[in-house]
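S.K.: Sequence and computational prediction follow.
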Amino acid sequence: MKFLVSGATGNVGRLVTEGLLGRGADVRALTRDPDAAGLPEGAEVVAGDLARPGTLRAALTGVERLFLFPVPGTAREVVAAAEEAGVRRIVTLSSGAVTAGLDASHHLPVEQAVEASGLEWTHVRPGEFAANKVALWGPSIREHRVVRHPHPDAAWFPVHERDIADVAVAALLDDGHVGAAYTLNGPGPISLRDQADAIASAIGEEIRFEKVTPEEARELYRRQGGFAAANADFLLGFEDYEGNPADPHALADFDPAALGPQPTAQQVTGIPARTFAQWARDHADDFR
């Protein structure tokens, strides 16, 4: 049985590729630039772009199960091409925002396209990626050993990307997951200040937490560029998930502990979800 992993060079796709190979699967990994992929040995690396479904014909040939990275604009065409090629099961990388009813335009259309196909499907819906902290805080920690943010005590349930990949691998390989939508979070809420402390412990150096205004933080992210700049307004509360204006100061009043325990990878894997401290140790080199 052949598996195709799309988004194979991403935080999750790379680990899905690794996890499938570790269980002896025949893995084909899709990327726009195979020469720069750097994927695990044993994967068949092929060129293709989900935004251009016409480039996927060769990659889909002989594939029975697909890990689908979310590209909403072409999702129906990609799913149709997969079905025509003989794919029988699709596991989508979705978002916990769908579970919360906040996402109507990005991940939800991909889920709907997959469900409408009649193929076997499972949706993996992670919440906040712990890995976002590399893009958001990495530059300031590496250069100045400081984190700057308006709400040091704001907390959430950041999820380790390996937990996400473990659930995706299980859904691709094992029976019993068809028709399920798994929302995944970290094992408990952790404040931004405590996240910074966990990274400090992982690298063995002190990290200062400097409180700034939302406007100052937005300007810092914009100057930083990349993921931080592209997502500054949403991450700092200036707009909601769909891009509508919001109050950035409302984040300080929200207590995630009031939500109670959140679903984690343990519901699928039977293994306790990885903590943020574990994630920080795994990524210590990204902050040194």
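M.R.: Cool, the structure landed. Numbering: from 1, shown residues only.
S.K.: C-alpha from now on. contacts and neighbour counts both.
M.R.: Fine.
S.K.: Ala246 reaches Asp233, doesn't it?
M.R.: No: in terms of Cα atoms under 8 Å, Ala246 does not count as a neighbour of Asp233; the distance is 9.2 Å.
S.K.: neighbours around His107, how many?
M.R.: For His107, the neighbour count with other Cα atoms under 10 Å is 23.
S.K.: Look up how far Gly13 lies from it.
M.R.: Distance, His107 to Gly13, using Cα to Cα, to the nearest Å: 16 Å.
S.K.: do the same with Asp175
M.R.: Counting by Cα to Cα, the gap from Asp175 to Gly13 is 21 Å.
S.K.: How about Ala104?
M.R.: Per Cα to Cα, Ala104 is found 23 Å from Gly13.
S.K.: Which of these two has more residues huddled nearby?
M.R.: Gly13 (25 against 12).
S.K.: Please list all residues in contact with the more buried one.
M.R.: Counting by Cα atoms under 8 Å, 6 or more residues apart in numbering, Gly13 makes contact with Val5, Ser6, Gly7, Phe69, Ala165.
S.K.: ok, the residue nearest the centre of the chain to Phe157 distance?
M.R.: When the chain is reduced to its mean C-alpha position, the nearest residue by Cα atoms, centre = their mean turns out to be Phe129, at 5.4 Å. Counting by Cα to Cα, the gap from Phe129 to Phe157 is 9 Å.
S.K.: what do you get for Val147?
M.R.: 19 Å.
S.K.: and here's the other structure:
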Amino acid sequence: MGKILVTGATGNVGRHVVAQLAAAGIDVRAFARRPERVQAGVEAVQGDLTAPETLEPALKDVESVFLLWPGMSTGNAAETVSAIARHARRVVYLSAYVPGGDGTAGHYGEIEELIRRSGLGWTFLQPGGFATNTLGWADQVRQGVVRWPYGEASRALIHEKDIAAVAVHVLTSAGHNGGAYAITGPDELTQAEQVRVIGEVVGRAVRWEDLPADEAREWLLAAWGDEAFVDSALKTWESFVDRPERATDTVRRLLGRPALGFRQWAEDHAEDFR
């Protein structure tokens, strides 16, 4: 098996992809803005996908790429995909799952289309909500009240370790070219229920308080700065009140074991909420 390049190698998902590949004895190269944060013993290259000139050297002798695109727009994605196609044979792209939708929305769908036209062998991983995004509530959990919109919005949040495990499986086994895998966690929980589980795990009573959507929009605009993305996120969260994100069995089918539950994720991250 040839060398695998992992982009976003120190992020929530990428660091687990690197660790799992290294543990399996796979030849892996980590591509990161801060290569000193890559685990010891793994080849690390400094680079940034928003600076395409840094990618070419990292692609030398690479057969497969795990692509995690930074940001909320396509930016120079066309140039990046072209560079990968000049060197590698296949790419596993971390996209997004849009339940009940017509394909993958926004920049995720645009990058998928670039990859389809590139000549590369490809597999798209399309996770639903990331459990790790609930770390954004950590300060409020410590105070005992989480104020956020749409407490009855229900999602099947996925553990980042499962996303990584699926990525590693796809990168290291045959039969996945042209696959688009919708992956979720096993538990369909409302946001208010997620907060309850976190509180139980850390041993603190935490209650949910619905935040009006217009107040949340102001906060998100200040934090994210992208008006279209903020409005799309709020609309998506609202939709999960009446049309919950349903759990898929893709993790079980691919890995031969159940997906990790939200309580397991909360236990793994308990110190982050204390």
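M.R.: That came in fine, so what should we check first? All of these numbers come straight from a predicted model, not from anything done at the bench.
S.K.: so the residue nearest to the centre of the first structure touches Val159, yeah?
M.R.: Yes: taking contacts as Cα under 8 Å, Phe129 of the first structure lies within contact range of Val159: 5.2 Å.
S.K.: Which residues are in contact with each of Ala246 and Asp233 of the first structure?
M.R.: Taking Cα under 8 Å, 6+ apart as the contact definition, Ala246 of the first structure and Asp233 share the neighbouring residues Glu239.
S.K.: Counting neighbours, go ahead and name the busier of the two.
M.R.: A count of neighbours by other Cα under 10 Å puts Asp233 above the other of Ala246 of the first structure and Asp233, at 24 against 15.
S.K.: Next, the contact list for the more buried one, please.
M.R.: Arg218, Glu239.
S.K.: List the buried residues for the helix or strand harbouring it?
M.R.: For Asp233 of the first structure, the enclosing helix or strand under DSSP states H and E is helix 226-235. Going by neighbour count (16 or more other Cα atoms under 10 Å), the buried part of helix 226-235 of the first structure is Ala228, Ala229, Asn231, Ala232, Asp233, Phe234, Leu235.
S.K.: What is the neighbour count of Asp272 of the second structure?
M.R.: Other residues lying near Asp272 of the second structure total 13 when counted by other Cα under 10 Å.
S.K.: What of Arg88 of the first structure?
M.R.: In terms of burial, Arg88 of the first structure registers 16 neighbours under the definition other Cα under 10 Å.
S.K.: Would you check that it makes contact with Arg65?
M.R.: Yes: the pair Arg88 of the first structure / Arg65 is scored as a contact, 5.9 Å apart, by Cα under 8 Å.
S.K.: Next, the distance between the ends of stretch 19-30 of the second structure.
M.R.: According to Cα to Cα, stretch 19-30 of the second structure extends 10 Å from its N-terminal end residue to its C-terminal end residue.
S.K.: From the chain's centroid, how far away is it?
M.R.: Stretch 19-30 of the second structure has its average C-alpha position 19 Å from the chain's average C-alpha position, going by Cα atoms, centre = their mean, to the nearest Å.
S.K.: Find me the equivalent region of it in the first structure.
M.R.: With the alignment judged by TM-score structural alignment, the segment of the first structure matched to stretch 19-30 of the second structure spans residues 18-29.
S.K.: Buried residues in the matching stretch, which are they?
M.R.: Neighbour count says stretch 18-29 of the first structure has Glu18, Gly19, Leu20, Leu21, Ala25, Asp26, Val27, Arg28, Ala29 buried, by 16+ other Cα under 10 Å.
S.K.: Count residues in the vicinity of the nearest residue to Gly226 of the first structure once chain neighbours are set aside, would you?
M.R.: Using Cα to Cα, 6 or more residues apart in numbering and skipping residues adjacent in sequence, the residue nearest Gly226 of the first structure is Ala135, 7.9 Å away. Using other Cα under 10 Å, Ala135 of the first structure has 17 other residues around it.
S.K.: just checking, Ala135 of the first structure touches Ala229?
M.R.: No: because the distance of 9.8 Å does not satisfy Cα under 8 Å, Ala135 of the first structure is recorded as not touching Ala229.
S.K.: what helix or strand is Ala29 of the first structure on?
M.R.: With the criterion set as DSSP H and E, the secondary-structure element containing Ala29 of the first structure is strand 26-31.
S.K.: what does Ile115 of the second structure give?
M.R.: In the assignment (DSSP H and E), Ile115 of the second structure maps to helix 106-116.
S.K.: Helices of the first structure, start to end?
M.R.: In order along the chain, the first structure carries the following helices (DSSP state H): 13-22, 57-60, 75-85, 96-99, 107-117, 132-144, 161-173, 192-203, 214-224, 226-235, 266-269, 276-282.
S.K.: wait, which of those is closest to Ala250 of the first structure?
M.R.: Of all these, helix 214-224 sits nearest to Ala250 of the first structure, with 11.0 Å by Cα to Cα.
S.K.: Hmm, Leu60 of the first structure is touching Glu83, no?
M.R.: No: no contact is recorded between Leu60 of the first structure and Glu83 when judged using Cα under 8 Å, the distance being 9.4 Å.
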